[in-house]
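S.K.: Structure of the sequence below:
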Amino acid sequence: MRQKVISLFLIMMDMVIVAAAPFIALFLRFEGAVEQNYYSLFLSFLPGIILLRLLTFYAFGLYHRLWRYASISELLAIISAVSISSLFITIYMYATGANIPRSIPFLNWIIVILLIGGSRLCIRVLHFIRTNNNRQDTRTLIVGAGDAGAMIAREIGQRYYDTKKLVGFIDDDTYKVKRSLFGATVLGNRQDIECIVNKYQVNEIIIAIPSLKGAELRAIVQVCKLTGCKVKTVPGIYELIDGKVTLQQLRDVDLEDLLRREPVNLDLDQIASYIRGKRVLVTGAGGSIGSELCRQLTKLEPSQLILLGKGENSIYEIDRELREKHGNLKLEPIIADVRDASRINQLFDRFRPQVVFHAAAHKHVPLMEAQPEEAVRNNVFGTKNVAEAACRTDTEMFIMISTDKAVNPTSVMGATKRVAELIVQSMNGKGRTRFSAVRFGNVLGSRGSVIPLFRRQIAKGGPITITHPEMKRYFMTIPEATQLVLQAGSMAQGGEVFVLDMGEPVKIVDMARDLIELSGLVPGKDVEIKYTGLRPGEKLFEELLTAEEGTSSTRHEKIYVANLKLVNEKRLQEALTVLQTGVHTGDKVVHIIEEIVPSYRLTRANVSREISRQKECNISFSAVECLTVTEG
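M.R.: Just a heads-up that it's a prediction; the model follows:
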C-alpha cells in the first residue's frame, strides 16, 4: 500500500514537471519574450506530451524503484526514459506540422532530465537526513584504496550508510594520499593507522587488499590490533574468481589470511577447454579437496558433474550447496565406495565420464599407521579400480590427487599414495585415457587438519600439543590447490606427476602462536605450547621431490613435472597381486609395500631411530596429546 501511494505521488509530480518543462524551455529560448501562438501551440500538444512521457517512464520502471537507494543505474534509467520520450514527442510534433524552433526540443530534454533527476535525488537526500539522525554509526576505516576498497566503499555508501560511516582510506601509494574516493579521503599510509584511529574515533578497520601476501597482511594486522578496533578482511584472491568483493564476504582475520601467497595466474580459457561441455566425475567429492574441486568446476560449464563419495552426509551437503548456486547445472550425487570394483565399473558404464578427478583417499597418518590394510584397500586398490574403469570406458583424462608424503615416505599413508602414483603412471598408454597425478602438500582447513585441533585446544585453555619444535610443513589454501590442479590438468599429456610450488615451509609452532594471538591471547601465558615428540610414520620435514627426481618446468610458474623413473609394469603387477593377498590375510602388508617403494624402508627406519632416541630422553607420547599435524 505504501509503495502504491509513493508511486502515485511520483506520477503526479512528474505530470507537473513534464507539463511545465516545455514552457520553461520557451521562456529560456526567447529570454522571456514568448509569443502567444507558441503558448497556444504547446497547450494543444500538452495532453499528448504528458501521456507519452508517463508511458515511457512507466516502461523504464521509474515508478518501481527504491529511490532512497538511487545510484548511477537509476540516473541512466532517467536519461534513457527522457531521451526516448523526447524523440517520440519531437517526431509527433513535427509530423503534425508544428513550427517550433529546433532548440526547443533540446532545451526541453535537458530540463526534464534535471527536474526528474533532481526530484529523485531529493528523495534520497531526505531519507539520508532522516536515517542519519540519532543513530550510532560504526566508524569504518578501509585499508587499501584500490578496486576492492572502492567496491567496499561503494557498498557502504549505497546500502549500509545507515549503519556504517566511512571515515576514510589508508594506502601506501603516496599518489593517492589526500585524494578523495566516494566522498572519503585517503588519510595516510599504514604507519598513520594508530594516529588516524585516535583522531577520527574509528572502531572498525577493513583490510581490502585481496592480493596482499601473508607477511604483509601479518604486519598490517599487528598494527591494527594495537588500536583495539575490530579488524576484518576481504577474502584472498583465490576465493575471488570473479574479482568482486562485497560486505557480506568480510570476515575476521584468520590464519589462512596470514599465510597468503602470491596470487595464482590461471589460464581460464585453457582450463575450460577440457572441462566445458564434458561429463566430469569427482571421487571423494564430499571431502575438503573434492568439494572445492566441484565448486571450481561448476564455473567451467561441464555438461554434467558427478559427485561420488561414500559419506552420504558430505555428498548431500555439497550437492545441495551446488544446486542452490547453480540451479541449471546437471548434477548427479552418487554414494559409492572406490574399493567396490563392480560398483565403480557399473557407474562408469552408466555415466561414461570424460574427465575424472580422483580425490578419494584415506589421509590421516596415525590412523593409517595403525590400520595399514585399510590404507592399502582405499588408496592403492581404490585408485586401481577407478583408473581401470576409466581406461576401459575411454575416459579422456584421469587426474589423481597425490601428496608430498609420497616422497621418501615414512608413513603407510604416504607409501600407499606413492604406490597409487605408480599405478596411474603404469596405466598411461594402455588406452585412450591420459593418466596424470598432481602432488602437493598440506591444505589449510582440510578435514583432520591441525588448525581445527589447535582451535579446540585454545578454546579449552590449552595446552596446544605439537610433536616437535622444528616441525615444518608446506601449506596452501584449498582454493589455490584446486585451481592449480585444474591448471595442471590442462597441461597433461599422460604419465606425468605434476608438482605444485608450495612456497616456503611453515613452522607448526609459528602457526600455533599466530592462532593464539588471533584469539586475543598471549602464547606461553594464556595458552601453553607443549611438545610431545615425533610419532610413528612422521618426519620433521616433508619433501615434494626426492633428490634423484628433480623437476622440469612447465609453462606455468607454479607447476612442475617430476622427472620420475619409468615404472616396471610387470614387477608392479606382481607386487600388487602379492599385496592384495596380504590385505585379505593381514600378513606383512607393510613389508610388501617396502618392496614396492624401496625408499619407504630406509626413511621409515631413520624415523624409527629418531623416535627411539626421543623416548630415551623421556619425551611423552600420550596418544591423546599426539593427535596433531595430520594434514592430508
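
S.K.: can we go C-alpha only for contacts and neighbour counts from here?
M.R.: Will do.

S.K.: Can you give me the buried ones in stretch 214-233?
M.R.: Using 16 or more other Cα atoms under 10 Å as the test for burial, stretch 214-233 gives 214, 217-218, 220-221, 223-225, 227, 229, 231-233.

S.K.: Over to stretch 453-469 now: how far is its first residue from its last?
M.R.: Its first and final residues considered, stretch 453-469 spans 17 Å by Cα to Cα, to the nearest Å.

S.K.: can you check stretch 202-222 too?
M.R.: First-to-last residue span, stretch 202-222, Cα to Cα: 16 Å.

S.K.: go on, stretch 256-276?
M.R.: 30 Å.

S.K.: what distance separates it from the middle of the whole chain?
M.R.: Remark: stretch 256-276 is offset 10 Å from the chain centroid, using Cα atoms, centre = their mean, to the nearest Å.

S.K.: Another for comparison:
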Amino acid sequence: MSDRAASPEVPRPVLWRWIQFVLDAGAWTMAILVAVVLRYELTEQTMAPGGVGIFCLMAIACQALVGFSMALYQGRHSFGSFEEARLLVAVTLIVATILVLLSTFLGFTLQIPRSTGVIAFPFAALFMAATRYAKRMFVESKQKPGDNAQQALVYGAGFLGTNLVTRMMQDPASPYYPAGFVDDDPAKKHLRVSSVQVLGTGEDLPDLIRRTRATVLILAFTAADSDFIRGVSDRVAGLGVKVLVLPPLKDMFGGDGARSVTDFREVAVEDLIGRRPVDIEVESIAGYITGKRVLVTGAGGSIGSELCRQINPFQPAELIMVDHDETALQATQISLTGRGLLTGRDTVLASIRDAENLLAVFDERRPEVVFHAAALKHAPLLQQYPAEAWKTNVLGTLNVLRAAQRSGVEAFVNISTDKAAAPTTVLGHSKRLAERLTAWMARETGRRYVSVRFGNVMGSRGSMLPLFSEQIRKGGPVTVTHPEITRYFMTIPEACQLVIQAGAIGSGGEVLILDMGEPVRILDVAERMISMSGKDIEIVYTGLRPAEKLHEDLVDSDAGDVRPFHPKISHTSVSGATPRELDYERWLMECERTEDAMHEAQVLEETERSHEDALGPGAP
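M.R.: From the prediction side, this is the model:
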C-alpha cells in the first residue's frame, strides 16, 4: 500500500475551514490591538502586554466556541455569500458581547478597558470579511472560462442574468465568456457583476456586438415575449450572432430531469411565431384519469405519443396504447419506460379500421377513458384519395365509438381539426363527420363524449415547420402556397393539455376549441426561418391546393361561442349524425361540390387581381 493511501490528506474544504479560523483568530488579535491603541488615544500609558495577550487568547477561544457552535466553519452557507456575511456579523457581535462582560469582571486584573470589546467589534468584523472577500476574489480569478470560450453578451441584468454570469465566470468548462450585460433599465447603467459591466441597452446591440466581438447573445428571461424576441432577432440579423434563450423556470427548478440555469437553447421558430401557451391548469381537473383504465388510439403519432406522456404522471390504473404502426408504438413506449421490448400489456397493435379486432380489444381491456387520436391528416393526399379518409377518419371513428359504447367507456375525447369548421377539403369533411358521430354517440350513451379542435400543431410529424426546416437544410427553395395564406398555431404539449382538460369540462356532444390568438402569415414564418439559418434561400409560391382555404375558421359562422369554464376555451356544438346517415357517394359529392366552389372562388380572385394589375392602382 502506498504512503498516500496509508495517510490520506485532509480534504481541501476542511483544510480551508481551519485556515479560515486561523485567519479569524488573527483578525481578532489585530482588532484588539487597534482597539487598545485607540482607547489610549495613541499615547503611551500604563498598559500590561501580558493582559492584552491573555485578552486576545480569550477572544480567540470565544470565536472558536461561538463560531463552531453556529456552524460558521462547517460550510452551512456558500463561501462569501450574503448569508455567510450575516452569520459572520452575528458571531462577531456575540463574541464582542462576551468580551465586554469579561473585561468588566477581569478588566482590573488584566488592565484592559471595558470598552475594548466594543471598539474591537467593527474592526474584527471588517478584517474577517476582508479575508473572505480576498479568498473569493482569488478563487474566482482561477475559475474563469477557458481560452476557447466564445464571447457572449447577456441581455438582462436581473436575477437570472446575474446568476448566469456568476456561474459562467466560475466554471472553467463554460463554453461562453460574458463580455458584458445588455439591459434597458437606466438604473443599471453602471452595474457590475463578477467584474462584468452593463454596456448598453437593446438599441445599442449592433454596436456592442461589433465592439465586444461577441458571437453569442443570451436572453436571460424565462418568459420573453415573442414580439421582443422578434425585435432582438431583427436587430442582430446579419451580424453572425447566435441568439440563445433559457428554459422555463418550471424546467429549471421543478420536476424530474430539471435543467439548470446554464442549459440554453437556440431561439426556435415557435418563439417567433407568437404563440403564448395558455395556462389551462390541467392538474386541477385531470382526476378523472387517476386510477382509471385509459386507452389512446394513434398512440404512435405526434399528438398520441405526447398525450400518453402527459397522461402517465396522473397515475392511471392502466395506460393502453393502440396503433397500427409498430415502430411508432415502440418509440412511444421507449419515451415512457426507457424500454422498447413491446412485450407488455401497455402496447396494442391494432387498426381502427378493423371493427371486429377493435371490439375484442375493448372487451378484453375494458377502458374507462378513451382518447381517439388515430387519423389520417394530410389534406393534399386525402384530396387525391378520399376513400382512405372515409375508411379511417369516418368509419374508423365509428368503430372506436361503438367499441367504447359496448365496453361502457365513461369519457371519450375525439381529436379533430380546425379544418372541420365550414369544411372545404376531404380532410375537413371527414373530421366534421367524425365530430357529428361523436355527438350522436354522446346522446346515445348520455356520457361525456366530446371533440377537440386543433389548429396547426407546431413540430408535429409532417407539419409545416419540419418541412420548412428540411427544405432549408437542403438549400431550398422553400415552398409557400400563397403570400397571404394564414394559419392558427399551437404547441404539441398545449394541444394535449387541452385534450385532457376536455375530458373533464366538456359536456356530451360538445366541440371544444382553444383560443389560439391571431392567425400567423405563413410567409412570415418562412422568412424568419430562412433568416435564422443564415442562408440565402429562395421562396417559391406554388399556389393554393385544391379546396384549400386562404384563411382557416375555428367555428362555423352560425355557431355559438360559449366559454363557461375557461376564458381561452370555447364550447360549441355540432348536429349529430347516425350511422344510417353515412353514405360515401353522397359525402364524396359534397366534397367535390365544395372543391369546385373553392376553385371557382380562387379563379375569380386571380382574375380580379390580374385586372387590377393591368389597370394599375386606383383604377375603377
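
S.K.: Can you calculate the TM-score here?
M.R.: Remark: TM-score between the superposed chains equals 0.74 [TM-score structural alignment, normalised by the length of the second structure]; 569 aligned residues with a Cα RMSD of 5.1 Å.

S.K.: that older thread, out of the buried residues of stretch 214-233 of the first structure, name the ones that lie in strands.
M.R.: 231-233 (DSSP state E).

S.K.: Enumerate the positions of the longest helix along the second structure that are buried.
M.R.: Looking across the second structure with DSSP state H, the single longest helix is helix 584-615. By 16+ other Cα under 10 Å, the buried positions in helix 584-615 of the second structure come out as 587-588, 590-592, 594-595, 598-599, 602.

S.K.: of those, closest to Ser610 of the second structure?
M.R.: Of all these, Gln602 has the smallest distance to Ser610 of the second structure: 12.2 Å, by Cα to Cα.

S.K.: State the distance from that closest one to Gly51 of the second structure.
M.R.: 104 Å.

S.K.: just Glu608 of the second structure next, same as before
M.R.: According to Cα to Cα, Glu608 of the second structure and Gly51 of the second structure sit 107 Å apart.

S.K.: repeat for Pro519 of the second structure
M.R.: In terms of Cα to Cα, Pro519 of the second structure sits 84 Å off from Gly51 of the second structure.

S.K.: do the same with Ser451 of the second structure
M.R.: 89 Å.

S.K.: The two - which one has more neighbours?
M.R.: Neighbour totals were compared for Ser451 of the second structure and Gly51, and Ser451 leads with 35 against 17 (other Cα atoms under 10 Å).

S.K.: ok so, going back, would you list the ones in strands among the buried residues of stretch 214-233 of the first structure in CSV and tack on distance to Thr283 of the first structure?
M.R.: Formatted as CSV, these follow (distance: Cα to Cα, whole Å):
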residue, distance to Thr283 of the first structure
Val231, 38
Lys232, 35
Thr233, 33
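
S.K.: what residue lies at the spatial centre of the second structure?
M.R.: What sits nearest the mean C-alpha location of the second structure, by Cα atoms, centre = their mean, is Pro248, with 3.9 Å.

S.K.: Report the contact partners of the closest residue to it other than its chain neighbours.
M.R.: In space, and not counting its chain neighbours, Pro248 of the second structure is closest to Thr222: 5.0 Å by Cα to Cα, 6 or more residues apart in numbering. Counting by Cα atoms under 8 Å, 6 or more residues apart in numbering, Thr222 of the second structure touches 245-249.

S.K.: do that again at 7 Å, thanks
M.R.: Residues near Thr222 of the second structure by Cα atoms under 7 Å, 6 or more residues apart in numbering: 246-249.

S.K.: Would you mind finding the match for Arg261 of the first structure in the second structure?
M.R.: Aligned counterpart of Arg261 of the first structure in the second structure: Arg275 (TM-score structural alignment).

S.K.: Was I right to think that match contacts Ile492?
M.R.: No. Between Arg275 of the second structure and Ile492 there is no contact under Cα atoms under 7 Å: 11.7 Å.

S.K.: Where does Ala389 of the first structure sit: helix, strand or coil?
M.R.: Classification of Ala389 of the first structure by DSSP: H, G, I helix; E, B strand; the rest coil places it in helix.

S.K.: That one -> the second structure?
M.R.: For Ala389 of the first structure, the residue aligned by TM-score structural alignment is Ala403.

S.K.: Hmm, that match is touching Asn357, no?
M.R.: No. In terms of Cα under 7 Å, Ala403 of the second structure does not count as a neighbour of Asn357; the distance is 9.8 Å.

S.K.: ok, those two, which is more surrounded?
M.R.: Shown here are Ala403 of the second structure and Asn357; by other Cα under 10 Å, Ala403 has more neighbours (23 against 15).

S.K.: what about the closest residue in space to the more buried one that isn't next to it in sequence, neighbour count?
M.R.: Among residues not flanking Ala403 of the second structure along the chain, Leu359 sits closest, at 5.1 Å (Cα to Cα, 6+ apart). Neighbours of Leu359 of the second structure under the rule other Cα under 10 Å: 18.

S.K.: That concludes my questions; thank you for your assistance.
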